[in-house]
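Student: pasting the sequence and the predicted coordinates here, then a few questions.
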Amino acid sequence: MIEIPKAFIELLKQSFIEIDIEAFKDSLQEKPITSIRLNDSKLENYNISKENIQWCKNGYYLPERPQFIFDPLLHAGTYYVQEASSMLLERAFAKVKIDKKELRILDACAAPGGKTTHLLSLMSENDILVSNEVIKSRVQILVENVLKWGYSNVIVTSNETEIFNNLSETFDFVLADVPCSGEGMFRKDTAAIAEWSLNNVKLCSERQKKIISNLWSSIKPGGYIMYSTCTFNENENEDVINYILEKYEAQCISLDDTEIWGTKKNIKNKAIVYKCFPHLVKGEGFSFSLIKKEDDKEYNGKTKKKEIKKKIDFLSDKKNQLNYNHLINGENFICYQKNTEIWGIRANFKDFFEKIDTYLNVYTAGVPLIEIIGNKINPLPGYAFSLHLNRNYLPEREVDLRTALKLLKKETLNLEDCPKGWILITYNNKAIGFVKNIGNRANNPYPSNWKIISELPKDIQTPFLLQ
């Protein structure tokens, strides 16, 4: 039985919002909800016989939690395991899309990548997203999830939020899913209960105010910021929002249509916050608010200067066309070189990419293509998952479930009747990686930090999408 901190319950009772405390406490004793979101760019016209999440077109509940780690379709980027309440991002973003075109978007606290991949599925091809993670140790999981989702209109960075003061009036929409005290995760993670305290709530609130203040100048006049936490208390939600509204003379935007799904609207002074309580919404705890920056308001934050880096090494048009553009399934791409690697990015994003690269520490941008080492040309691992992969570039081999999992464990494969050289491995016609067949074996360059560490069970479940 989960023991809820008494101080947390008292804090909740002080809230402006009225909820059934006993029903709320009872809901925390229930089994956590399992939900996923499909990548419809990789699963076109796919029928799934599961309960749809009403506020998310491609979101679904699962009746039980499968062994996701042993599902090659997860590793192929065909779906993402994500908490259902957080998918309400889709409703807030719909408001932003009404009067905005060619959006420049920032996910400021992005790892592990759930909301970034969600945004990519909602964006148009002329929108571009900067997916930033402050904590260096969490960047690689963000990179993996972004590359496997397959979209090219995304730049992954790792910077403190102070740096964004250098990018004045750059973004039409900023998502700030800020670090918090984790109350909404009590049911899923008992460690969140152990770490919770009133002092931590206070510390989180101050850090949240600082994060939003750091990001504010990067929002265009008339642009939006979605503020969200996985907490319920007002210190980390309404009080932070009111601080921002007062400091910058901004306004909250109504999202009342979300109330039909059980969210509770709370108004405190000028702050409008929508909250998901697990006894009212089929999901975990989540709070969010959509804020609009006034059209005629400017705010110049304190800049944190950074040395200007060497320009991006874009390749000449002739060299692009002759050597690399045939790798990309798509038009109007330009290629650039990063050390020994060749990447592609849409030509209309060139100026924006250069601006971002000037100030931010860029990890990935666009489509990973190949690596050139001496006379050897090797496909980059992320290329296999790209929506712009040229499926005619290399021979393919479809494999069974156990062989697919051996690849994902970074084990050597034996492929009979395959030509020598690079081979694209697929499972259920979804690309999952490359191997280099040398005859008696196929060497496996799958990234070590992506590989499955767990031992394969004797009886492996058929992926739920194929059942």
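Tutor: In hand now; what should we look at?
Student: going forward, measure contacts and count neighbours with C-alpha atoms only.
Tutor: Fine.
Student: buried residues in the strand ranked longest in the chain?
Tutor: For the chain, the strand with the greatest residue count under DSSP state E is strand 219-229. Neighbour counts using 16 or more other Cα atoms under 10 Å place Ile219, Lys220, Pro221, Gly222, Gly223, Tyr224, Ile225, Met226, Tyr227, Ser228, Thr229 of strand 219-229 among the buried residues.
Student: run through the residues that contact the third one.
Tutor: Right, Pro221. Each residue near Pro221 by Cα atoms under 8 Å, 6 or more residues apart in numbering is listed here: Glu169, Lys293, Glu294, Asp295, Asp296, Lys297, Glu298.
Student: next: the first one.
Tutor: Applying Cα under 8 Å, 6+ apart, one finds that Ile219 lies in contact with Ser168, Glu169, Thr170, Phe171, Asp172, Phe173, Val174, Ile225, Lys293.
Student: nearest residue to the second one other than its sequence neighbours?
Tutor: In this structure, Glu169 finds its nearest non-sequential neighbour in Lys220, 4.0 Å apart by Cα to Cα, 6 or more residues apart in numbering.
Student: tell me if I'm right that the one you found and Phe171 touch.
Tutor: Yes - here Lys220 reaches Phe171: they are 5.5 Å apart, a contact under Cα atoms under 8 Å.
Student: what about Leu74, distance to Asp107?
Tutor: Distance from Leu74 to Asp107, counting by Cα to Cα, to the nearest Å: 22 Å.
Student: please say which of the two ends up with more neighbours.
Tutor: Neighbour tally, Leu74 and Asp107, criterion other Cα atoms under 10 Å: the higher count belongs to Asp107, 23 against 19.
Student: surely that one is in contact with Asp172?
Tutor: No - Asp107 is beyond contact range of Asp172, at 11.5 Å (criterion: Cα under 8 Å).
Student: neighbours of Asn378, just the number please.
Tutor: Residues near Asn378, counting by other Cα under 10 Å, number 17.
Student: show the contacting residues for it.
Tutor: Taking Cα under 8 Å, 6+ apart, we find Asn378 in contact with Ile370, Glu371, Ile372.
Student: if we go to 6 Å?
Tutor: Neighbour list for Asn378: Ile370, Glu371 [criterion: Cα atoms under 6 Å, 6 or more residues apart in numbering].
Student: helix or strand next in line after the helix or strand containing it, which one?
Tutor: Element membership for Asn378 (DSSP states H and E) is strand 376-379. Counting by DSSP H and E, the next helix or strand C-terminal to strand 376-379 is strand 396-398.
Student: show me what counts as buried in that following strand.
Tutor: Applying a neighbour-count criterion of 16+ other Cα under 10 Å, one finds Glu396, Arg397 buried in strand 396-398.
Student: presented hereafter is structure B, for comparison with structure A:
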Amino acid sequence: MQLPNAFVDMMKPLLGTAWPEFEASYDRTPQRGVRIDRWSVRADDPSRPPILQAVSRHLQGQVPWMPFGFYMDEESVLGKTVYHEAGAFYIQEPSAMAVALAVDPKPGERVLDLCAAPGGKSTAIARLMNNLGRLVANEIHPTRVKILAENLERMGAAAAVTNESPGALAKAWPASFDAILVDAPCSGEGMFRKDPEAAREWSQDAPAACAARQKDILRSAVKMLLPGGRLIYSTCTFNPMENEQIVAWMEDELGLVVEELPNWPLWSPGRPDFADGRIALSKTRRLWPHLAEGEGHFVARLRKPESATTNAYASLDGGRRSRSGRERRGEGRSVGGARGTGTKDWQNWLAEVYECPDNAIKTPILHKDIYFSDELAGLAVDGIRVLRPGTPLARREGNRIEPLHGLALRGLPKHFFNVKPLDEQAAIRYMAGDALANDEGLRGYVAMEHAGLCLGFAKAVPGRVNNLYPKGWRKQGLISLST
């Protein structure tokens, strides 16, 4: 491919003798990857069903730095299967998989993914926490936030979704998070091979403009970090201005301390010589496409001192807000929701449908007749645009409660009391919206199951099960892997 001349002029001196090998990497096919989520990749793991053999045949070797990540062929059909639609895996660029490992989330922590769309890193964070933390996934772009919400629901991730500027969130949530991920908007140089349009749109002014925007976002992010909390910064670009130099700026201007990241196989240490020569920058990590099978990426983890106070960060510019006009009109407010409303009815209904393993579902929020899992407990949401406070679980219509798709994808078949197993062909028909036979004489709401996955709900009546798969999610032409 033809690299921009200004990009060549910038990178060639930085890479020195490695430049020819780096340049030659653009003649290779971009790498695709898939991160297994609902299945176990180990035969000795009894907590999850084993990965389906029909799927494993399409995998081309493990991603060295991700225990449940695999390479797949560029022409792979895995994204057109019932397993993809049921959240068994997430198709993700291999180098991007390392970012959630850098977050290192623990069950019980409160984590914010500040620039989260389309959701690959958020869903990986939820997986690493076993859905036992409090995850907020934010995206400022109104179209991209809807894609984010759909991916989180498809993957069964326990997460709230907000659609706000970093500055607005910083004002509402000072010192609130154990970890914050800033997968920053960047000049995208690491994606040139995957997306040639990114190379055509790149300009020599892009890195400086992106670096200024990144600093605005990071000023807001550090305000929301608890003392002793960690900030994970990542980009998919190569230039030092958006990588090592931003990390050095965070140490100097935000008072953060760089932490050593793991020595992931085939990743390289950050380059102190790309900034001011400080040795701490070698604790960051870079993936170069001529040294590893993946696209370009940079990752750093920094720690906020335990002694830090909220007042110490109050003077930082919180970044530019983009919603002033809408806010003056009173739009974009929190969904709010009533905690505890109809709790007894909910719990009685849930006891007949689902063996509930977590409190966010046991005590949901009821908003506009929709029950949501409560992933925002403990956070003030007045004035914040909350797209979803958690997983949409059920709809209340008068005295009747009907399950929603999110509840099915949040759980495993073992969590439901009324389950109908399907083979792959029946699963394909179900996801297309067909009604199926009720040979088992089932009654009431039924979780449809295939290969250890919950596919969605149906309503069983004599002779058939009526399809409750959401109309907006239905797919025609899904591909069978068993034929």
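Tutor: The structure has been received and is ready for your questions. None of these values were measured; they are calculated from a predicted model.
Student: before we move on, back to that, the strand holding Asn378 of the first structure: which residues count as buried?
Tutor: By neighbour count with 16+ other Cα under 10 Å, strand 376-379 of the first structure contains the buried residues Asn378, Pro379.
Student: picking that back up, hmm, which of the contacts of Pro221 of the first structure are common to the second structure?
Tutor: Contacts from the contacts of Pro221 of the first structure that recur in the second structure, judged by both residues aligned by TM-score structural alignment, their matches' Cα atoms under 8 Å, are Glu169, Lys293, Glu294, Asp295, Asp296, Lys297.
Student: which of these has the most neighbours?
Tutor: Neighbour counts for these, by other Cα under 10 Å, peak at Lys293, which reaches 23 neighbours.
Student: what does that residue align to in the second structure?
Tutor: Alignment note: Lys293 of the first structure maps to Lys304 in the second structure; criterion TM-score structural alignment.
Student: how much space between Gly113 of the first structure and Leu120 of the first structure?
Tutor: Applying Cα to Cα to Gly113 of the first structure and Leu120 of the first structure gives a distance of 10 Å.
Student: same deal with Ile241 of the first structure?
Tutor: Applying Cα to Cα to Ile241 of the first structure and Leu120 of the first structure gives a distance of 26 Å.
Student: who has more neighbours out of the two?
Tutor: The residue with more neighbours, out of Ile241 of the first structure and Leu120, is Ile241; 30 against 21, by other Cα under 10 Å.
Student: that one corresponds to which position in the second structure?
Tutor: In the second structure, Ile241 of the first structure lines up with Val247, judged by TM-score structural alignment.
Student: pick the one among the contacts of Pro221 of the first structure closest to Lys350 of the first structure.
Tutor: Using Cα to Cα, Glu169 is the member of the contacts of Pro221 of the first structure that sits closest to Lys350 of the first structure, with 18.1 Å.
Student: who are the contact partners of the counterpart of that closest one in the second structure?
Tutor: Under the alignment (TM-score structural alignment), Glu169 of the first structure pairs with Ala175 in the second structure. Residues near Ala175 of the second structure by Cα under 6 Å, 6+ apart: Met224, Leu225, Leu226.
Student: look up how far Pro240 of the second structure lies from Ala175 of the second structure.
Tutor: Remark: distance between Ala175 of the second structure and Pro240 of the second structure (Cα to Cα) = 29 Å.
Student: same check, this time on Met448 of the second structure
Tutor: Relative to Pro240 of the second structure, and taking Cα to Cα, Met448 of the second structure is found at 50 Å.
Student: again with His84 of the second structure
Tutor: His84 of the second structure sits 37 Å away from Pro240 of the second structure when distances are taken as Cα to Cα.
Student: and for Met191 of the second structure?
Tutor: Met191 of the second structure is 16 Å from Pro240 of the second structure, by Cα to Cα.
Student: now the host helix or strand of Phe7 of the second structure: buried residues?
Tutor: Element membership for Phe7 of the second structure (DSSP H and E) is helix 5-15. Neighbour counts over helix 5-15 of the second structure (16+ other Cα under 10 Å) mark Phe7, Met11, Leu14 as buried.
Student: next one: stretch 370-386 of the second structure
Tutor: Counting neighbours by 16+ other Cα under 10 Å, one finds that the buried residues in stretch 370-386 of the second structure are Ile370, Tyr371, Phe372, Ser373, Asp374, Glu375, Leu376, Val381, Gly383, Ile384, Arg385, Val386.
Student: nearest to Leu266 of the second structure among the residues you listed?
Tutor: Nearest to Leu266 of the second structure among those, counting by Cα to Cα, is Glu375 at 36.3 Å.
Student: where exactly do the strands run in the stretch 51-200 of the second structure?
Tutor: In the stretch 51-200 of the second structure, the segments counted as strands under DSSP state E, counting those that start in this stretch are 59-62, 69-72, 89-91, 110-113, 134-138, 160-162, 177-183.
Student: deepest-packed of those strands, please.
Tutor: Highest mean neighbour count among these (mean count of other Cα atoms under 10 Å): strand 134-138, with a mean of 27.
Student: re the thing from before, nearest to Asn159 of the first structure, of the buried residues of strand 219-229 of the first structure?
Tutor: The closest of those to Asn159 of the first structure turns out to be Ile219 (Cα to Cα; 16.7 Å).
Student: map the closest one onto the second structure.
Tutor: Using TM-score structural alignment, the partner of Ile219 of the first structure in the second structure is Leu225.
Student: again with Cys109 of the first structure
Tutor: For Cys109 of the first structure, the aligned position in the second structure is Cys115, judged by TM-score structural alignment.
Student: got the contact list for that match?
Tutor: Asn138, Glu139, Asp183.
Student: ok, Ala158 of the second structure next?
Tutor: Asn131.
Student: one more pass at 10 Å, please.
Tutor: 122-123, 125-127, 129-136, 152, 360-361, 373-375, 389-391, 410 (Cα atoms under 10 Å, 6 or more residues apart in numbering).
Student: so which of those residues are in helices?
Tutor: Judged by DSSP state H, the contacts of Ala158 of the second structure include Ser122, Thr123, Ile125, Ala126, Arg127, Leu152, Ala360, Ile361, Arg410 as members of helices.
Student: what does stretch 140-150 of the first structure correspond to over in the second structure?
Tutor: Using TM-score structural alignment, the residues of the second structure aligned to stretch 140-150 of the first structure are 146-156.
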